[in-house]
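Trainee: Okay, here's the prediction I keep looking at, along with the sequence it came from:
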Amino acid sequence: MTDDRLVDLVPELPKVLLHDHLDGGLRPQTVLELADAVGHRLPVEDADSLADWFQQAADSGSLVRYLETFDHTIAVMQTPEALARVAKEAVLDLAADGVVYAEQRWAPEQHLTKGLSLPETVEAVQAGIDEGIALAAADGRTIRVGQIVTAMRHADRWSEIAELAVSYRGAGVVGFDIAGAEDGFPPDRHAGIWRFLADHDFPVTIHAGEAAGVASIAQAVHVGQADRIGHGVRIVEDIAFGTDADGSPLATLGSLAHWVRDHQIPLEVCPVSNLQTSATTAKSVREHPITRLKELDFAVTLNTDNRLMSRTSMSHEMRLLVTEAGWSIDDLADVTIAAAWGAFMHHDERRDLVEHVIVPGYQKIEGAQL
């Protein structure tokens, strides 16, 4: 199959998205309307210019400026109505892009300035998710979506947010995460919460290997007992790349890289975002470590991170890997299946997703060898 043909078929492929921030995926027009309703001043006044502004800030090469973009999205997500609308639209946008399973992560503690309680924020987001799923179904698209409740590393409310996440198990919340300033705020800062989550058999993913290196990943998997690693691309710092006597590529894994691969801990890789935040030294998707990590049999999954800031989608990420990194339809199927098996749901549900949704969806496409 030619690259052009595969690029055209990408929208038809079933997709699984594990790492997508709710406050990083708003529609530009929605940001404008919500900002107008609460009197929040934005840097520009029309949707197209706003989309450009978010992307330019994210492309600046500065992680600080990248994170500042969230000041605007979070500011307009402080009421039940706004949270529900953003969640509903996120579900609809993902379903329209062919996503059949998604996990939306967000930090409830950042949405309390208008008087909402932590439980009220979770319930508002779930109401939006439920409405989005119903509307997508009415349009002939089936999607399943769960919440990942996130604690901000620097805010030291980890225990409170972990307890919140567990309390909404079975009511929409499927996992727990810590995010924000990775360097300087390691998992052992509040070591007790990981025991609490393990005692409650509650799934965990931890941002690691993005703004900090191998030591951050080690803490995520050994202290935080993470089931998945958010980003994780800097695991390559524990891999020595070279060539053998015949000139063929050679990779020597360090002990942590072996641990992550041996345990098939899924890496939630976000190529476009990683380039923007300099999580990798790569300057293009062609050079991004995702391809080498996949070739080395790490459990690689493909994700968007922040669709608004990166002006991306799952289809866009897939197309870039096809056109720049030479990925085939089988490569795309591999990361999709890996994501399904790494999803925060039960084993039988994962198997059903793989066998009855993903594999048949890819087998419809000429040239797929599954």
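Mentor: That came in fine, so what should we check first? Numbering: from 1, shown residues only.

Trainee: Going by C-alpha atoms from here, please, whenever you check contacts or count neighbours.
Mentor: OK.

Trainee: Report all helices and strands that the longest helix along the chain contacts.
Mentor: Across the chain, the longest stretch assigned as helix under DSSP state H is helix 118-138. Counting contacts by 3 or more CA pairs under 8 Å, 6 or more residues apart in numbering; DSSP states H and E, helix 118-138 is packed against helix 80-96, strand 144-152.

Trainee: Tell me how many other residues crowd the closest residue to Asp97 other than its chain neighbours.
Mentor: Spatially, and ignoring its direct neighbours in sequence, Asp97 is nearest to Pro11 (6.1 Å; CA to CA, 6 or more residues apart in numbering). Number of residues near Pro11 (other CA atoms under 10 Å) recorded here: 18.

Trainee: what sits against Pro11?
Mentor: Asp97, Gly98, Ser315 (CA atoms under 8 Å, 6 or more residues apart in numbering).

Trainee: Please compare the first structure with the one that follows:
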Amino acid sequence: MTALSAEPIEAAPDVPTPDQVRRAPKVLLHDHLDGGLRPATVAELAAEIGHELPVPGAVADPDALGRWFRESADSGSLERYLETFVHTVAVMQTPEALARVARECVEDLATDGVVYAEVRYAPEQHVEQGLSLDDVVAAVQQGFDEGVGAVAAAGGRIVVRQLLTAMRHQARSMEIAELAVAWRDRGVAGFDIAGAEAGFPPTRHLDAFEYLQRESSHFTIHAGEAFGLPSIWEAIQWCGADRLGHGVRIVDDVEVGEDGSVRLGRLAAYVRDTRIPLELCPASNVQTGAAASIAEHPIGLLRDLRFRVTVNTDNRLMSDTSMSAEMLALVEAFGWGLTDLRWVTINAMKSAFLPFDERLEIIDEVIKPGYAALGC
């Protein structure tokens, strides 16, 4: 165990206004394409293909559909949370639908002040109407390119990359890993596995991770969201993950004494010492029961202890959230200031699956000047 001071970092004096948070440049590493659709888009695409939605008249009342997604996801169960994706995935089975969803994703993120994003999805879930895996990736890339172009035409700037996800309860991880490598110079930044953690350890996909390592390719692993320390340990020490998707349960290896002293277990110390990024998603973590509330979310402690903390949305539709909303919630819960938001933003950009010089350019030319303009 590693003992250290538990002196919290003082709340920053530069507490931002909601408008400042909205205008602040943001970096998003953990966002699911099929979890971020506009309710109106779900309703329109469902009507086109005859897919039955749980809210009658959703085309005329997309707000009601949005509320259904949020309320259904507010269950405290990861498994129930994942059930909401049945309806979004169902309407994302054609090139046109995939491109539209991807384009709107970019536009929505840019409107929220996001300047760099890695958006993930599972290609294997979008082949029900005969698309090949390659077709799926191409359609999503077309949408991203269109979105980036539209943002640029409006005077904005955003860089978006794909993360290709394999479902941990299926057996296509090697196929998806090979797809990620084939597309890595054409818009794909890396690989991921996702889905229910219990009973489906990341080591089931060890061949895919070993292949990615041989190909010098980046990957993150959903771990430490619902299943705790064993999944984190396997993701890092067996599979070699570059980042932890969520990783919130690393706090289970952090002991805080009554006197405020802190002792890190060996795994927590390793994660901190080696600067393994944590893709924390506060609103989603509360929904799935990984944290009791935003005020009790481990992100406050992990930030004070200087873990490589990043802030993310996970599923903007299901959590009815945005990067601005996530950041504002942390400002309110922990007294974070602009300096804290700048710190987690630079953390995220440092941790992006993007070449070093491109990361540095965004930090120096976009993030730092953006926060300087806000007085930080």
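Mentor: Looks like it came in fine. Since the structure is predicted, the reported quantities are computational estimates derived from the model, not experimental observations.

Trainee: Need the TM-score between these chains.
Mentor: Scored against TM-score structural alignment, normalised by the length of the first structure, the superposed chains reach a TM-score of 0.96; 360 aligned residues with a CA RMSD of 1.0 Å.

Trainee: picking up where we left off before, now tabulate the contacts of Pro11 of the first structure in JSON lines and tack on distance to Val91 of the first structure.
Mentor: Shown next, in JSON lines, are the contacts of Pro11 of the first structure (distance: CA to CA, whole Å):
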{"residue": "Asp97", "distance to Val91 of the first structure": "10"}
{"residue": "Gly98", "distance to Val91 of the first structure": "11"}
{"residue": "Ser315", "distance to Val91 of the first structure": "15"}
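
Trainee: Give me the buried positions along the longest helix of the first structure.
Mentor: 118, 120-136 (16 or more other CA atoms under 10 Å).

Trainee: in the second structure, what residues pair with it?
Mentor: Mapping helix 118-138 of the first structure onto the second structure (TM-score structural alignment) gives residues 133-153.

Trainee: what ranges do the strands span in the first structure?
Mentor: Taking DSSP state E to define them, one finds strands in the first structure at 15-21, 99-106, 144-152, 173-179, 205-208, 228-231, 239-243, 249-253, 267-269, 300-302.

Trainee: can I get those strands in TSV with distance to Arg27 of the first structure and mean neighbour count?
Mentor: What follows is the strands of the first structure, written out as TSV (distance: least, CA to CA, whole Å; neighbours: other CA atoms under 10 Å):
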stretch	distance to Arg27 of the first structure	mean neighbour count
strand 15-21	13	26
strand 99-106	15	25
strand 144-152	18	24
strand 173-179	22	25
strand 205-208	24	28
strand 228-231	24	27
strand 239-243	39	13
strand 249-253	41	14
strand 267-269	23	29
strand 300-302	21	27
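
Trainee: With the first structure overlaid, how far apart is the match of helix 118-138 of the first structure on average?
Mentor: Mean deviation of stretch 133-153 of the second structure relative to the first structure after superposition (mean CA distance after the TM-score superposition for the first structure): 0.3 Å.

Trainee: So which residues make contact with that stretch?
Mentor: 95-96, 98-107, 110, 123-124, 126-127, 157-160, 162, 179, 187.

Trainee: Determine which residue in the first structure is aligned with Asp273 of the second structure, please.
Mentor: Using TM-score structural alignment, Asp273 of the second structure sits opposite Asp262 in the first structure.

Trainee: With Asp252 of the second structure instead?
Mentor: Per TM-score structural alignment, the equivalent position to Asp252 of the second structure in the first structure is Glu237.

Trainee: can you check Ala329 of the second structure too?
Mentor: Checking with TM-score structural alignment, Ala329 of the second structure has Leu320 as its match.

Trainee: now swap in Arg316 of the second structure and tell me
Mentor: For Arg316 of the second structure, the residue aligned by TM-score structural alignment is Arg307.

Trainee: nearest residue to that match other than its sequence neighbours?
Mentor: Nearest one to Arg307 of the first structure, counting by CA to CA, 6+ apart, is Gly25 at 4.6 Å.

Trainee: what's the neighbour count on the one you found?
Mentor: Neighbours of Gly25 of the first structure (other CA under 10 Å): 26.

Trainee: And for Glu295 of the first structure?
Mentor: When neighbours are counted by other CA under 10 Å, Glu295 of the first structure registers 11.

Trainee: List the residues that contact the residue of the second structure most remote from its centre.
Mentor: Farthest-out residue of the second structure from its mean C-alpha position, per CA atoms, centre = their mean: Asp259, at 34.8 Å. Asp259 of the second structure makes no contacts at all, as judged by CA under 8 Å, 6+ apart.

Trainee: how near is it to Leu179 of the second structure?
Mentor: The spacing between Asp259 of the second structure and Leu179 of the second structure, counted by CA to CA, to the nearest Å, is 51 Å.

Trainee: need the helices for the stretch 251-370 of the first structure, in chain order.
Mentor: According to DSSP state H, counting those that start in this stretch, the stretch 251-370 of the first structure carries its helices in the segments 255-262, 271-277, 290-295, 314-325, 329-341, 347-353, 359-363.

Trainee: how much does the fourth one stray from the second structure?
Mentor: Between helix 314-325 of the first structure and the aligned residues of the second structure, the post-superposition mean distance stands at 0.8 Å (mean CA distance after the TM-score superposition for the first structure).

Trainee: just the second one next, same as before
Mentor: If you overlay the two and look at helix 271-277 of the first structure, the average distance to its match in the second structure is 0.2 Å (mean CA distance after the TM-score superposition for the first structure).

Trainee: go on, the shortest one?
Mentor: For helix 359-363 of the first structure, the mean deviation from the second structure after alignment is 0.7 Å (mean CA distance after the TM-score superposition for the first structure).
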